[in-house]
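> fold the following for me, if possible:
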Amino acid sequence: MSGRSETINVRMEKPKRQRISKFTYKKNEKWILGSIIPLFLLLVWEIAGRAGVIEAHLLPAPTKIVQEIFEMGAAGTLLGHVGTTLYRVAVGFLLGTLAAVLLGSAVGYFSVMEKLMDPLVQAFRSIPSLAWVPLFILWMGIGESSKVTLIAVGVFFPVYLNIVSGIQGVDRKLIEVGKIYGFTSAETLRKIILPASLPSFLVGLRSGLGLGWMFVVAAEIMGASKGLGYLLVVGQNTYSPELVIASIFLFAIIGKITDSLLKGLEKKSLSWQDSLSNQR
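Purely as a prediction, here's the structure:
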């Protein structure tokens, strides 16, 4: 009897382990599939570097770049540079998003504000990012204020555009339903307009964060003494391609992590939608 019960338990546990294995794979499927091409490219790059197809003084092998990152970590300088860049991006992102939410909501909701403000905002949006650098240095010097302001400017425009587009794209029939139920303006805004425009707003946040990471490079060229952008300049001046590419790698990794956090927030916030992404 004891042997039979053990056999039954083994048979019952086997499908259970298979279900757990399938669930684990399904949960990590995005990361598993998403890492195939990058790992393949890194492998090809490493083989080409070791075979001498790629000149090491122009494009070092991935192992050399990883070694450079570990050496900075062991020396205690890596965390300082990464932390400084993260701080600048975070503060600039928050300030840019706050300004975009306030102005974008007013422009999207009130037609008078759109006629007054939108032409000016669109004109400013056409100005290249680097054109702001000398002006901000003149106004605020080369300290943190000018760097954070430049990042906030980069974040502002995509968030603003998506908020305005999201609010103005709300189905008019939904507004009419709110009027039938006697919603006040505040209730219409809270129960109809904000949920309906949320998808566009969240896309704007991700776009703004991506531009924030781009603008921080320009910001840290403005006389910085710390940060990943500063390491790019140091690598260029000392002719250290491994330092330059290590900085680029760190930008890519940290940028991807922060974007994944926003994407997770987007998925949770929009779980009520009957969309294709929620069915996957």
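> C-alpha only now, for contacts and for neighbours.
OK.
> so which strand or helix has the closest residue to residue 97 other than its chain neighbours?
The shortest distance from residue 97 to any non-neighbouring residue, by CA to CA, 6 or more residues apart in numbering, is to residue 156 (5.8 Å). With elements taken from DSSP states H and E, the one containing residue 156 is helix 144-168.
> could you identify the helix or strand that succeeds that helix?
Using DSSP H and E, the next helix or strand after helix 144-168 towards the C-terminus is helix 172-180.
> contacting residues for residue 78?
By CA atoms under 8 Å, 6 or more residues apart in numbering, residue 78 lies in contact with 69, 72.
> quick one: it and residue 227, what's the gap?
Noted for residue 78: a distance of 9 Å to residue 227, by CA to CA, to the nearest Å.
> do residue 75 as well
15 Å.
> show me which of the two is the more surrounded one.
residue 227 (26 against 10; other CA atoms under 10 Å).
> how far off centre is the helix holding residue 156?
Its chain's average C-alpha position is 14 Å from that of helix 144-168, according to CA atoms, centre = their mean, to the nearest Å.
> helices and strands around it, which ones?
Judged by 3 or more CA pairs under 8 Å, 6 or more residues apart in numbering; DSSP states H and E, helix 144-168 is in contact with helix 78-109, helix 132-140, helix 194-220.
> now with 10 Å, please.
Contact here means 3 or more CA pairs under 10 Å, 6 or more residues apart in numbering; DSSP states H and E; on that basis helix 144-168 packs against helix 78-109, helix 111-125, helix 132-140, helix 194-220.
> buried deepest among these, which one?
Counting by mean count of other CA atoms under 10 Å, helix 194-220 has the highest mean neighbour count of these, with a mean of 22.
> tell me what angle it forms with helix 144-168.
150 degrees (axes from the mean of the first three to the mean of the last three CA atoms, to 10 degrees).
> now helix 194-220: how far from the chain's centre is it?
7 Å.
> can you name the next helix or strand after that helix?
helix 228-237.
> now do the SS call for residue 59.
Here residue 59 takes the coil state, with states given by DSSP: H, G, I helix; E, B strand; the rest coil.
> show me the contacts for it.
Residue 59 makes contacts with 45, 49, 65, 241-242, 245, as judged by CA atoms under 10 Å, 6 or more residues apart in numbering.
> switch the cut-off to 7 Å
Contact analysis of residue 59 by CA atoms under 7 Å, 6 or more residues apart in numbering lists residue 241.
> the helix holding residue 156 to helix 111-125, inter-axis angle?
Going by the same axes, to 10 degrees, helix 144-168 makes 130 degrees with helix 111-125.
> second input sequence below; structure requested for side-by-side comparison:
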Amino acid sequence: MTTTTLGTAAPVAVAAPTPRRRRRGLAPGKRLPAARLAGPLLLLVLWAAASAAGRLDPGAIPAPWTVLGTGARLWTDGTLPTDVLTSLERAAYGFAIGLTAGVVLALASGLSRTGEALIDGTVQLNRAIPVLGLIPLFILWLGIGETFKIAIIAIVVYIPIYLNTHAALSGIDHRFVELAEVQGLSRLQFVRQIVIPGALPGFFVGLRLGVTGSWLGLVVLEQINATSGLGYMMFQAQNYGQSDVILVGLLIYGVFGLVSDSAVRLIERRVLSWRRTLSN
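This is a model prediction of the structure:
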């Protein structure tokens, strides 16, 4: 404590300023650049180290450089580009159909009691049935060509998109609905200003699950009466005991899944930049 004198007045005691104690931050902190690559790179380093040390059986789990060489050889031969393009085409068609169906059904069910009564129970029933168990029935209905593969992928995609979008629509605070009614918004304005912003977070969660599901379904479907595709390549490699070719296919599937999920997350951050969450 210090004292000061003003003119002839008696000394006045002035308290010294106390240092402000910094509060402990509870947020995760700043986003690290390329943080999602740290885990895969760590696994790759451990795989390479174990292979170099002779801890892994080369016949069961070849070294990373062996898999890389096999992938380069398949690409040079021209078989790998054809298989990759075929898989991408199947996944794209199925994903587009599933995305459209999931969004349309979620809007019809979430914005109308009649739609919910007609749609939601059917989707929940479809959700309870193992999708891969529908393959024999779809082969009888659609044949064993490309159509049934795309249909199965569409089902795998539309279910998570519908569930998460419908849940987001149902979770919109009713006070926003009352506010829209007071403001005299039309049905179209209500959907554009209230429904869509409120449902977008859930939609993106379903979109990420749908993107991943399209790749998971594809790897199984391409082993059924297929003549090209990554799944077909892996199935043929299994018959000849080529574990390096199988790992090439698995790594490509993993890269496709990681890239597509990262793309959806990037779009989500841009579209939902107005939200303040732990992730941003």
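> thinking again about what came up before, map the residue nearest to residue 97 of the first structure across to the second structure for me.
Under the alignment (TM-score structural alignment), residue 156 of the first structure pairs with residue 158 of the second structure.
> do residue 59 of the first structure as well
Aligned by TM-score structural alignment, residue 59 of the first structure pairs with residue 61 of the second structure.
> what's the answer for residue 206 of the first structure, then?
In the second structure, residue 206 of the first structure lands on residue 208 (TM-score structural alignment).
> give the contact list for its match.
261, 264.
> distance check, the equivalent of residue 247 of the second structure over in the first structure against residue 67 of the first structure.
Superposed on the first structure with TM-score structural alignment, residue 247 of the second structure falls opposite residue 245. For residue 245 of the first structure, the distance to residue 67 of the first structure (CA to CA) stands at 12 Å.
> so those two - more neighbours on which side?
Applying other CA under 10 Å to residue 245 of the first structure and residue 67 shows that residue 245 carries more neighbours, namely 21 against 13.
> now that one, nearest residue through space, not along the chain?
In this structure, residue 245 of the first structure finds its nearest non-sequential neighbour in residue 65, 6.9 Å apart by CA to CA, 6+ apart.
> the one you found: helix or strand, and which one exactly?
Using DSSP H and E, residue 65 of the first structure falls within helix 62-75.
> next: residue 40 of the second structure.
Applying DSSP H and E as the criterion places residue 40 of the second structure in helix 38-52.
> which residues in the first structure does that helix match up with?
So helix 38-52 of the second structure sits over residues 36-50 in the first structure, by TM-score structural alignment.
> quick check: buried residues in the matching stretch?
45-46, 49 (16 or more other CA atoms under 10 Å).
> tabulate the helices and strands packed on helix 144-168 of the first structure in TSV, adding columns for distance to residue 183 of the first structure.
Output for those, formatted as TSV (distance: least, CA to CA, whole Å):
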stretch	distance to residue 183 of the first structure
helix 78-109	16
helix 111-125	20
helix 132-140	44
helix 194-220	14
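> these: which one's closest to residue 10 of the first structure?
Of all these, helix 194-220 sits nearest to residue 10 of the first structure, with 47.5 Å by CA to CA.
> residue 169 of the first structure: how many residues sit nearby?
Residue 169 of the first structure has 14 nearby residues by other CA under 10 Å.
> what's the closest non-adjacent residue to it?
residue 197 (7.5 Å).
> what is the aligned counterpart of the one you found in the second structure?
By TM-score structural alignment, residue 197 of the first structure lines up with residue 199 in the second structure.
> roughly how far is stretch 216-234 of the second structure from the heart of the chain?
What separates the centre of stretch 216-234 of the second structure from the centre of its chain is 21 Å, taken as CA atoms, centre = their mean.
> my bad, should have said stretch 132-149 of the first structure
With CA atoms, centre = their mean, you get 23 Å for stretch 132-149 of the first structure.
> same question, stretch 116-133 of the second structure
With CA atoms, centre = their mean as the basis, stretch 116-133 of the second structure stands 21 Å off its chain's centre.
> which part of the first structure matches it?
Aligned using TM-score structural alignment, stretch 116-133 of the second structure spans residues 114-131 in the first structure.
> who touches the matching stretch?
For stretch 114-131 of the first structure, contacts defined as CA under 7 Å, 6+ apart pick out 107-108, 157, 218.
> try it again at 10 Å.
For stretch 114-131 of the first structure, the external contacting residues (CA under 10 Å, 6+ apart) are 103-108, 112, 150-151, 153-154, 156-158, 160-161, 164, 214-215, 218-219.
> about what we covered before: between the buried residues of stretch 36-50 of the first structure, which is closest to residue 95 of the first structure?
residue 45 (39.7 Å).
> so that closest one is in contact with residue 62, correct?
Yes. Counting by CA atoms under 10 Å, residue 45 of the first structure touches residue 62, with 7.2 Å between them.
> that older thread, I'd guessed the match of residue 156 of the first structure sits against residue 212; true?
No. Using CA under 10 Å, residue 158 of the second structure is not in contact with residue 212, being 11.9 Å away.
> please enumerate the shared neighbours of those two.
Contacts common to residue 158 of the second structure and residue 212, judged by CA under 10 Å, 6+ apart, are residue 206.
> residue contacts, residue 67 of the first structure?
With contact set as CA under 10 Å, 6+ apart, residue 67 of the first structure has these partners: 73, 242, 246.
> which of those count as buried?
Among the contacts of residue 67 of the first structure, those buried by neighbour count (16+ other CA under 10 Å) are 242, 246.
> of the contacts of residue 67 of the first structure, closest to residue 37 of the first structure?
Taking the contacts of residue 67 of the first structure together and measuring to residue 37 of the first structure by CA to CA, the closest member is residue 246, at 19.3 Å.
> for the closest one, which non-adjacent residue is spatially closest?
What sits nearest to residue 246 of the first structure in space, not counting adjacent residues and going by CA to CA, 6+ apart, is residue 65, at 5.5 Å.
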